[in-house]
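# Need coordinates for the following:
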Amino acid sequence: MAKTDPYQALRNKEFRLFLVIRFAMVLAWTMQFIVIEWEVYSLTKDPLALGIIGLMEIIPAVSLALFAGHIVDQKEKRKMLMWCLAGFFTISTLLFVTCLPSIQNSFDTKLIVGAIYVLVFFGGAVRSFISPTIFSLFSLVVPKKDYANGATWSSSVWQMGSVVGPALGGFSILWIGVHWSMFVIIGFTILAFVLLTQIESKPILNTKIGEPIGKSLKEGLKFVFNTKEILGAITLDMVAVLFGGAVALLPVFAQDILKVGPTGFGFLRAAPAIGSFITIIIIAYFPITVSAGKKLLFAIFGFGLSIIVFGISDWFIISLLALFFSGVFDGVSVVIRQTILQLKTPDNMRGRVASVNSMFVGSSNELGAFESGLTAKLMGTVNAVIFGGVMTCVIVAGSGFVFPQLRKLDLSKADEDE
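The predicted model follows:
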């Protein structure tokens, strides 16, 4: 067996720039979501309001996903990402204004919350373009032979941002307040834009420029549904994240159950990403190849168990550890799934495939947030979290039979086929 170089993809300058850009974007995105969650719950004291945040983002993200993938496949990827960053900058600036004390003291609380929902909605629209653009740009700055290693580092950076972003969001709320936290988010967005100018323009690999949108979208969907490894991984992860979306209720746990305030909230929000980050770094040195499908099923089952423990616990340390291990298991899932997508997707269809993935998996985070908020309203916060964890375990237990190709997945053979 050939020795694996864990730093192979990092020797590429443009990929290093890509990673820093992605890190800054994830910092901005996750920090903004944390700040919005805290502000909305502080204004409403209603867990359903947290679910509505997820719903307002998922509606445009899902509605525009396939269209966004079609557009991304037709356009130059660096320029597309610049437009996405400009859109995110505009939304963050408007949120900064909305969160100013002078504005909030001048308008009714319902109007302020409504304005936040509207801006979150437009953020979801921007997000529908960001996901396929980032996925497509990855393949243009990383040689194909380094896809697996590059996907691991890209996932590591995403998880690192998911660690620092929530913690920074919690601490910034405590130290400088909600509105100035939004100002920090704007700074990260500007940094990402400046660094993006250092990456050269990339060729458009899609040879079917001007293809009717209906035919283009049909081709993308057909590819995903005919590639059973991709379909199985996307479906399983979507359902697991949908029912395991306990993080949407963390403001309730932090403020009302564990009573740990904004600092504890930041640690709780960061715990899953810390677990994922550590796991992904380990995977960079010891790649998951043999029996990857079985390990994926085991990881998501472990994720469900961790969510159940979190729901049962009323001790901060136990809750923190449960969320940490949920991240450990999720880290395995992320690396396997991203490697499958990069290895199995043709260059000319990356935008559309990433959009389908975003529709089912990425958007399930927000749909899971709405499901968690709704079930918390109906059966109580603790029962809602336990219910989600149990459903995740039940679904995973049956998935090995529903998707036998996924259960038998071996990434070492997939890599050789490429």
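# switch to C-alpha atoms for all contacts and neighbour counts from now on
OK.
# I'd like to know which elements the longest helix anywhere in the chain is packed against.
Secondary structure of the chain per DSSP state H: the longest helix is helix 147-196. Contacts defined by 3 or more CA pairs under 8 Å, 6 or more residues apart in numbering; DSSP states H and E place helix 147-196 against helix 13-44, helix 77-98, helix 261-285, helix 316-344.
# Tell me the helix or strand right after the first one.
I take that to be helix 13-44. Moving toward the C-terminus from helix 13-44, the next helix or strand (DSSP states H and E) is helix 47-63.
# Compute the number of surrounding residues for the spatially closest residue to residue 361 that is not a sequence neighbour.
Excluding the flanking residues, the one nearest residue 361 by CA to CA, 6 or more residues apart in numbering is residue 238, at 4.4 Å. Counted by other CA atoms under 10 Å, the residues lying close to residue 238 total 23.
# Who are the contact partners of residue 327?
271-277, 303 (CA atoms under 8 Å, 6 or more residues apart in numbering).
# so which of those residues comes closest to residue 201?
residue 277 (30.4 Å; CA to CA).
# want to throw the contacts of residue 327 into JSON lines with neighbour count?
As requested, the contacts of residue 327 are exported to JSON lines (neighbours: other CA atoms under 10 Å):
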{"residue": "271", "neighbour count": "26"}
{"residue": "272", "neighbour count": "26"}
{"residue": "273", "neighbour count": "29"}
{"residue": "274", "neighbour count": "25"}
{"residue": "275", "neighbour count": "24"}
{"residue": "276", "neighbour count": "30"}
{"residue": "277", "neighbour count": "27"}
{"residue": "303", "neighbour count": "28"}
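# now the other sequence, so there's something to compare against:
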Amino acid sequence: MAGTTANQMLMVAVGWQMYDLTSSAWDLGLVGLFQFMPALLLTLLAGHVADRFHRGHIVAATLGLQGVVAALLALGSVEGWISRDWLLGVSVLLGVARAFQMPAQQALTPMLVPPAMLPRALAFSSTGQEAAVIGGPALGGFIYVAGASHVYLTCLGLFVIGSALIYGLHYPRLATSREPLSWGTVLAGVHFIWRRKPLLGAVSLDLFAVLLGGAVALLPIFAKDILHTGPEGLGVLRAAPSVGALLMSLVLTRWTLRRWPGRWLLGAVGVFGLSMIVFGLSTSFWISLGALALSGAADMVNVVLRSSLVQLETPNEMRGRVSAVNSIFIGASNQLGEFESGSAAALLGPVVATVAGGVGTLCIALLWIRLFPSLWHRTRLEAPPES
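Here you go, the predicted model:
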């Protein structure tokens, strides 16, 4: 929670500072692209590392690196040498940290609970994470009023706390991979998902849906130019999807969607696309807020079902590498989606770009029913019997 809060605050501050410096939708999109490229290049290697070494220590190190980034941004803001190029440079460092953090963190969760409790445990874990995602952007937006350096120093403190807590985590060391580093071991996660069509459909669905439908990178533009609010309003808008996600995670902690998980997954993506269309057309702060909250609730259904399918079907010695592939899809849908949103907004305008993305997401959900019928017809959220 400490690390997620800090990361969300950092993203709000970097986005607002970049838009203050350049007033460019293209540059907001580049922030996402510069975070995505290290993830694309390093995540498969990071999955191999997560299967060989202590996953808690890996997560602690990545939080420490993000703390270094926050310290550099604080220093640059105080001394006045923060520039567009500096913000893009630290985005690369954040991408490197996330590349190693996500596979280790995802593969760690199934080691802490019995398999039968995993879907509820993932929903419960998401409750804490979403609480941090709600508080982080809102807190970051309000602190930014006092200056960007204040946000970055707060992030530094939270990253230090998060790193120390996760470093002290103990868990049973089950079977881990001892295979030497090679192209075969690095790509083992890709081969694993490719052979299991329901998994391939679930992770690729998130990639294309959020790639087209995400509008997070454009929130500074909507906040400032369309909804006419300041950094505190941006913080609230940024937190709104997590409010919906938090409420949905509480529901999923109590009631697991074990029946027809594929249909729930595809339906949730359709709702996400509809909410993006409403957000893009809205000129009311409150309607926009509601649409973003609905998108977060739909996305939480997607996250819990997809994560449960991946973790339930993957043996422990493969979880790091399989989680790495899942992380690439997630990173592509988020960071590359921010670049797509920024470039589309620069070409078409933010409203047209957001509405077109929402329509595209609806089309993807319908197309995936035809392309991945095994996902649509999946009847139970449980590991399939061994063949």
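# picking up where we left off before, looking at the helices and strands packed on helix 147-196 of the first structure, spot the one closest to residue 163 of the first structure.
Here helix 261-285 is closest among those (CA to CA), at 4.6 Å.
# Run the angle between that closest one and helix 316-344 for me.
40 degrees (axes from the mean of the first three to the mean of the last three CA atoms, to 10 degrees).
# Show where helix 261-285 of the first structure falls in the second structure, residue numbers please.
Alignment of helix 261-285 of the first structure against the second structure: residues 230-254, by TM-score structural alignment.
# Next, the buried residues of that stretch.
Going by neighbour count (16 or more other CA atoms under 10 Å), the buried part of stretch 230-254 of the second structure is 230-253.
# Tabulate the helices and strands packed on helix 147-196 of the first structure (TSV), appending distance to residue 119 of the first structure.
Output for these, formatted as TSV (distance: least, CA to CA, whole Å):
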stretch	distance to residue 119 of the first structure
helix 13-44	10
helix 77-98	6
helix 261-285	22
helix 316-344	29
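# Among the ones you listed, single out whichever gets nearest to residue 230 of the first structure.
Of those, nearest to residue 230 of the first structure by CA to CA is helix 316-344, at 6.6 Å.
# what's the mean distance for that closest one versus the second structure?
Compared with the second structure after the fit, helix 316-344 of the first structure shows a mean deviation of 1.1 Å (mean CA distance after the TM-score superposition for the first structure).
# Report the aligned residue range of the second structure for that helix.
Under the criterion TM-score structural alignment, helix 316-344 of the first structure matches residues 285-313.
# same thing with stretch 220-232 of the first structure?
Stretch 220-232 of the first structure maps onto residues 189-201 of the second structure, going by TM-score structural alignment.
# how about that stretch: buried residues?
Applying 16+ other CA under 10 Å to stretch 189-201 of the second structure flags 189-190, 192-193, 198-201 as buried.
# can you tell me which of those are in strands?
Among those, no residue falls in strands (DSSP state E).
# Among those, which one sits closest to residue 280 of the second structure?
Among those, and counting by CA to CA, the member closest to residue 280 of the second structure is residue 201, at 27.3 Å.
# Skipping its backbone neighbours, what lies nearest that closest one in space?
Counting by CA to CA, 6+ apart, the residue nearest residue 201 of the second structure is residue 372, at 5.9 Å.
# Aligned to that neighbour, what sits in the first structure?
With TM-score structural alignment as the criterion, residue 372 of the second structure matches residue 403.
# Count the neighbours of its match for me.
For residue 403 of the first structure, the neighbour count with other CA under 10 Å is 18.
# Same check on the one 3 residues further on?
Residue neighbour count, defined by other CA under 10 Å, stands at 24 for residue 406 of the first structure.
# and if you look at residue 85 of the second structure?
Other residues close to residue 85 of the second structure by other CA under 10 Å number 10.
# can you tell me the helix or strand for it?
Counting by DSSP H and E, residue 85 of the second structure is part of helix 84-108.
# Give me the secondary structure label for the residue nearest to residue 361 of the first structure.
Going by DSSP: H, G, I helix; E, B strand; the rest coil, the secondary structure assigned to residue 238 of the first structure is helix.
# who are the neighbours in contact with it?
360-362, 364.
# can we see that at 7 Å?
Contacts of residue 238 of the first structure were listed using CA atoms under 7 Å, 6 or more residues apart in numbering, and they are 360-361, 364.
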